[in-house]
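Visitor: how does the following fold in three dimensions:
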Amino acid sequence: MGPAEPPPIRVPVGEGSPRWTSRTVRRRVLLVVHNATSAGRLLDLLPLFHDDFRVQLLVTSTGSSAFQSGIREIFAELELPVLPWEQALATRVDLAISASFGGELAGVQGQLSVISHGVGYTKRLGTPGSDGAEPTFGLSPEWLLADGRPFVDGFVLSHPEQLERLARTCAEAVPSAVLAGDPCFDRMLAARPYRDRFRRALGVRRRQRLVVLNSTWNPEGFFGSGGRDVLPGLLPRLAAELPADDYRLAAVLHPNIWHGHGPGQVRAWLDRARRGGLTLIDPVHGWRQALLAADLVLGDFGAVTYYSAALGTAVLLAADGREKLDPKAPLAEFVRRAPRLDPYAPLRPQVEGALDGHRPDPTPAGFVTSDPGRSAALLRRHFYALMDLPEPAAPASLEPLPLPPYDPPRPTAPLYVRTRVHGTDITIERSTEQPYDAAGTTHLAVHEDTRHPGDLETADVITRDGRPDDPRLGGPDLWTAEVLREHPHCAAAVYVTGPDACTVRTRDHGAFRLTAGAGADADPAAYASSLYAWLAHGGTVPPDGVTLRTRTAGGAHPVTVEAVTEPSERWPHSAVAEWADTEGAEPQPV
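Guide: All right, here's what the predicted structure looks like:
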């Protein structure tokens, strides 16, 4: 038995509400939420009612979705009056807007407009309790008729293609159909000029390529276990086969995955991948920015993968699922034609081939919306017409996509570092496993926060990142000295202080400050491994410093290396020997 429904609210609607309200409004607009997925699309629409003192916004949840998690958090963010569903059905409103057909929508007292929460209407899904072949969700009598009659006053479609399918499957609903574009896609189109900012927010370096893993919900999706269940084996191979400095990995998962299994469970399942550098993207507020930032999407038959193709991004399908789609939908045709990822073949050649051979196909963008950039004007006109209220004088607009918080990769898994030294040029490649045919000299770099402390005892280089004034760590000089003292095998300790600088302390050469030069844009930990390899190859830092060139991700990154201690001030080698004597281990000179 579920929790009892909360009591009815009393203001700004409810019994006796006029006594308590500060403003009298002319229209009430009710946002009807089925689950977190549909709520995300309703968030796109809120700016259409901004600054209109004639309108009171309300929100309710039908309670009809199996995915109830996440709704409360979205309501808290909205900070709108929340009506229990029974009160919502009993309250007269001027306009109700839903981004789903879940719940007793036919019982809403007021004009009802329904908008898609995906890329049109593409998937097969029967109504609760239905038997037989599943109809197309949103384009069939099962979803559009109540007692044999249409109950939706405004059925928003984004493209005439959807109207044609609607006419074939449920002609009774055609008179209520309205072509009004796609606000979700319009927000992405408007944010295209800020692609580089979104990439920097994810810590994507200039020459890195961002690979986004995307999955819709249900067993046939990329994340699901109903097909070949390739994801558990694919994740560690991506981190092993795609060099860390060449590629950045992120995942956009359907909200129903997050809220069906629980965010904590999703993070637990993907823990190893996250420690290898995978970033999980906010499924409500951050996924569009990630798509705009992406170079390649490993996806499936969901709307997000189709949006990626519509943006012109390279796509490889890791799951098919075409049997879940309306075969007449453009998404189904895209799935039939899109290139596939072979999860059992080497991954790097497939990824590089998809990127290098990609030629954007204009077809998906042409079917996402027939009115790109115009959804705000079209939707507001539609909503205000249903309310029989003149539109505000100001032009209709949507909220710009926000710049996400800075979220660089934070890999803590050990990295095998392959280097080749040619003078002051050091070619470097890092990955979580050592390829059998790897060229060059290899050393092991381990983050201090590794899950397995034993990794630190075999590490040649130990790293961590933090502010230079972090009192817990004591700053770069103290921390690096402590690491060398605590880990006799370690030859270099690296404290990354920012996106372009770090401090490195070695056993025989003292401590150095490394600073990226003009045009450099790689991980400072990679610079530190370059210095380690160069010193091991016989290099010596002169008193006035030296500039090394770290070659990775197809570019050369100049790095200034400056000594920060005189030989007499270095951490005493006798102390190293004394520690080694007590521990029975030999220090590893560089």
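
Visitor: rest of the way, CA atoms for contacts and neighbours
Guide: Will do.

Visitor: what separates stretch 158-174 from the chain centre, distance-wise?
Guide: Here the centre of stretch 158-174 is set off from its chain's centre by 33 Å, with CA atoms, centre = their mean, to the nearest Å.

Visitor: secondary structure element for T503?
Guide: Taking DSSP states H and E as the definition, T503 sits inside strand 501-506.

Visitor: moving C-terminal from that strand, which element do we reach first?
Guide: Counting by DSSP H and E, what follows strand 501-506 is strand 510-516.

Visitor: elements contacting that next one?
Guide: strand 501-506, helix 524-536, strand 555-563 (3 or more CA pairs under 8 Å, 6 or more residues apart in numbering; DSSP states H and E).

Visitor: alongside the first, I'd like the structure of this one:
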Amino acid sequence: MTDGTVLFAARSATALYRLLDVLPVFAGDARIDRRFTLVPGSDFGIDALAAIEHARARTIPWDEALRHTHDLILAASPKGELRLLRGTRALLPHGAGFSKSLRGEGSGDSASGLDPAYLLPDGNALASFHALAHPSQVAQLAAASPQAAARAAVVGDPTLERILASRDHRDRYRAALGTGARKLIVLTSTWGPESLFRRRPGLLSGLALHLPYDTYQLALVLHPNERSLIGAFDLTERLAPAIDAGMALAGPYEEWGALLTAADAVVTDHGSTALYAAALGCPLIGAYDGGDELIPGSPMAELLSQSPRLEEPGDTGSLEAALGAPHRPGAVRALADTVFAEQGRALGRLREELYGLLRLAPPPQPVAARLLPSPSPPARTPAAFAVRTEVSGEEIRVERLPAHTDAPAQYLAAEHGAAGEPYAQSAGLLYRRRAPQPAAAPHSVAWTAAGWTAHALGGYPGCRTAAAILEPWLCVVRARSRSLLSVRIEPRQEDGRVVRADPAAVLCAVHAWLAGRAGPRAESAELSCVIGGVAFRARLSPATADEAAHVLD
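Guide: As a prediction, this is how the structure comes out:
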């Protein structure tokens, strides 16, 4: 028998995700009956319903929700017909701070989330309780609606609690993304006509196709409303050049927080997502081109005014200059502190308030934020690269770009069996990775390293070097008119960590070295391969009989 029914009323996927982050407040309490309903009237309602179903929550139709009286109604948007629901209504913000004003909605000149047209429908207060993240927001609310502000309390931000609780999992998130020693650059875009996604449609592909692959990894966090407007299928098709180049696309729920936690820098428009990155002390780069939505003097306006700016849509030099600007994590966090109070205590504060509204004693166990799950890896990893190398003595600098770049390059390197056949036919360096060992079969045929490299040179006349990657630290290489060589790659030790190079990038260095050296002396050498700004030692020597006979399939 339950003592309290809590109705989570969501109008959009964005609002629903905020409500899901509140669930730990009621965790383990068998007295609470949790129900979800979709508030009608939003262009983004379909995705909200899909998200509720994905959470496997108990849903009730809107008409049924109207027939019952609920002990507590939780919502994260004042829009829609919430006033028709019977019960104590508690309202949470659906983002960080109140920095945007959306023209054509409500009063038009009010901050989104603080509009009296929604907070005081028919002159009556919509909510019995407003849960806010900072005292300054209470002052904002009082300026917009003194009646609503009288029902407000500062509890902090439950979504920020998840991000802060997950900070120690940064390495795990980067491992899931395959970031390695690269710099993870996360681009965040809000929705609407002034968003980065709309204003700079060529930015993602421009960066993805021109930034060195071994130096940078890109990821995109896109507002759920924009996803709803475009649709998942059309979105991935629009972003295909960047996704093909290895860009990660965050899922609409939870993954964005993990990406911010893993990021080395965040490029942002005026959307509030960047404020969470600021709370982590992450370097921020502005990419907002102005308009009517950003409220002057708001937290996001202050953040953008103090951040370096990305000037040109596809100018990688502008990004690198912004990344090189002085960064003071403490100053960035100080800006976030003007938005987020009660850090580390938000869920406990919220539980006190909500159980007070339910007239129930809170559970005795402490409330804890749920850790963010690992993000999904990029949907696609490039298997062909346009390569630029610079040889200076035994040092070879390697820069790899996605093969479909329009930037100048010296040759193409392609992974056999993963890159398309046109790339394989055009590759100066063709390599393959050792396949996972399948279960034993009664009949099988498998290439050896020596056999496949000879076969590749014979089958692809334009190929000058064929190589087999046997282990992350061991490759076998055959260049035309040369004997079979072994390449042993040493990992780097940095600050107590082991850093490994992609062996395919080291093979690009070896290919360039062999192309400029004649005679057997080139076949026994110790090279310094600079990849992504990190130098890795690679030793060349004649391949042993065991290495030549290594089975690849």
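
Visitor: before we move on, the earlier item: mean deviation, the strand holding T503 of structure 1 versus structure 2?
Guide: Here the mean offset of strand 501-506 of structure 1 against structure 2 after fitting is 5.0 Å, by mean CA distance after the TM-score superposition for structure 1.

Visitor: which other helices and strands does that strand contact?
Guide: The helices and strands touching strand 501-506 of structure 1, judged by 3+ CA pairs under 8 Å, 6+ apart, are helix 475-486, strand 492-498, strand 510-516, helix 524-536.

Visitor: got a markdown table for those, with mean neighbour count and distance to Y247 of structure 1 too?
Guide: Output for these, formatted as a markdown table (neighbours: other CA atoms under 10 Å; distance: least, CA to CA, whole Å):
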| stretch | mean neighbour count | distance to Y247 of structure 1 |
| --- | --- | --- |
| helix 475-486 | 19 | 28 |
| strand 492-498 | 25 | 20 |
| strand 510-516 | 23 | 20 |
| helix 524-536 | 24 | 14 |
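
Visitor: out of those, nearest to F222 of structure 1?
Guide: With CA to CA, the closest approach to F222 of structure 1 among these belongs to helix 524-536: 32.2 Å.

Visitor: how about the contacts made by the residue mapped onto S100 of structure 1 from structure 2?
Guide: Aligned counterpart of S100 of structure 1 in structure 2: S77 (TM-score structural alignment). Residues near S77 of structure 2 by CA atoms under 8 Å, 6 or more residues apart in numbering: 10-11, 15, 91-94, 113.

Visitor: can we see that at 7 Å?
Guide: By CA atoms under 7 Å, 6 or more residues apart in numbering, the contact list for S77 of structure 2 reads 15, 93-94, 113.

Visitor: from E353 of structure 2, how far out is it?
Guide: As for S77 of structure 2, its distance to E353 of structure 2 is 19 Å (criterion: CA to CA, to the nearest Å).

Visitor: so who does the alignment partner in structure 2 of D371 of structure 1 touch?
Guide: Mapped onto structure 2 by TM-score structural alignment, D371 of structure 1 lines up with E342. Residues counted as contacts of E342 of structure 2 (CA under 7 Å, 6+ apart) are 155-156.

Visitor: which one of the helices and strands packed on strand 501-506 of structure 1 lies nearest to A580 of structure 1?
Guide: Nearest to A580 of structure 1, of these and by CA to CA, is helix 475-486 at 9.1 Å.

Visitor: elements contacting the closest one?
Guide: Contacts defined by 3 or more CA pairs under 7 Å, 6 or more residues apart in numbering; DSSP states H and E place helix 475-486 of structure 1 against strand 492-498.

Visitor: how long is stretch 100-108 of structure 2 from one end to the other?
Guide: 11 Å.

Visitor: got the buried residues for that stretch?
Guide: 100-102, 107 (16 or more other CA atoms under 10 Å).

Visitor: please name the nearest non-neighbouring residue to H447 of structure 1.
Guide: Nearest non-adjacent residue to H447 of structure 1, counting by CA to CA, 6 or more residues apart in numbering: T463, 4.7 Å away.

Visitor: tell me which element that neighbour is part of?
Guide: Per DSSP H and E: T463 of structure 1 is located in strand 461-465.

Visitor: how distant is that strand from the center of its chain?
Guide: Taking mean C-alpha positions (CA atoms, centre = their mean), strand 461-465 of structure 1 and its chain are 26 Å apart.

Visitor: contacting residues for the closest residue to G246 of structure 2 other than its chain neighbours?
Guide: Leaving aside its sequence neighbours, G246 of structure 2 sits nearest to T381 (CA to CA, 6+ apart; 4.9 Å). T381 of structure 2 is in contact with 244-246, counting by CA under 7 Å, 6+ apart.

Visitor: so what's the most centrally placed residue in structure 1 up against?
Guide: Among the residues of structure 1, I281 comes closest to the average C-alpha position under CA atoms, centre = their mean, at 2.7 Å. Applying CA under 7 Å, 6+ apart, one finds that I281 of structure 1 lies in contact with 250-252, 287.

Visitor: can we see that at 6 Å?
Guide: Neighbouring residues of I281 of structure 1 by CA atoms under 6 Å, 6 or more residues apart in numbering: 251-252.

Visitor: how about G87 of structure 2?
Guide: The contact partners of G87 of structure 2, by CA under 6 Å, 6+ apart, come to 69-72.

Visitor: the counterpart of it in structure 1 and T91 of structure 1, how far apart?
Guide: Here G87 of structure 2 is matched to G110 in structure 1, going by TM-score structural alignment. In this view, G110 of structure 1 and T91 of structure 1 are 9 Å apart by CA to CA.

Visitor: can you redo the buried residues of stretch 100-108 of structure 2 as JSON lines with distance to P364 of structure 2 and secondary structure?
Guide: Listed next are the buried residues of stretch 100-108 of structure 2 as JSON lines, based on distance: CA to CA, whole Å; DSSP: H, G, I helix; E, B strand; the rest coil:
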{"residue": "K100", "distance to P364 of structure 2": "39", "secondary structure": "strand"}
{"residue": "S101", "distance to P364 of structure 2": "41", "secondary structure": "coil"}
{"residue": "L102", "distance to P364 of structure 2": "42", "secondary structure": "coil"}
{"residue": "S107", "distance to P364 of structure 2": "44", "secondary structure": "coil"}
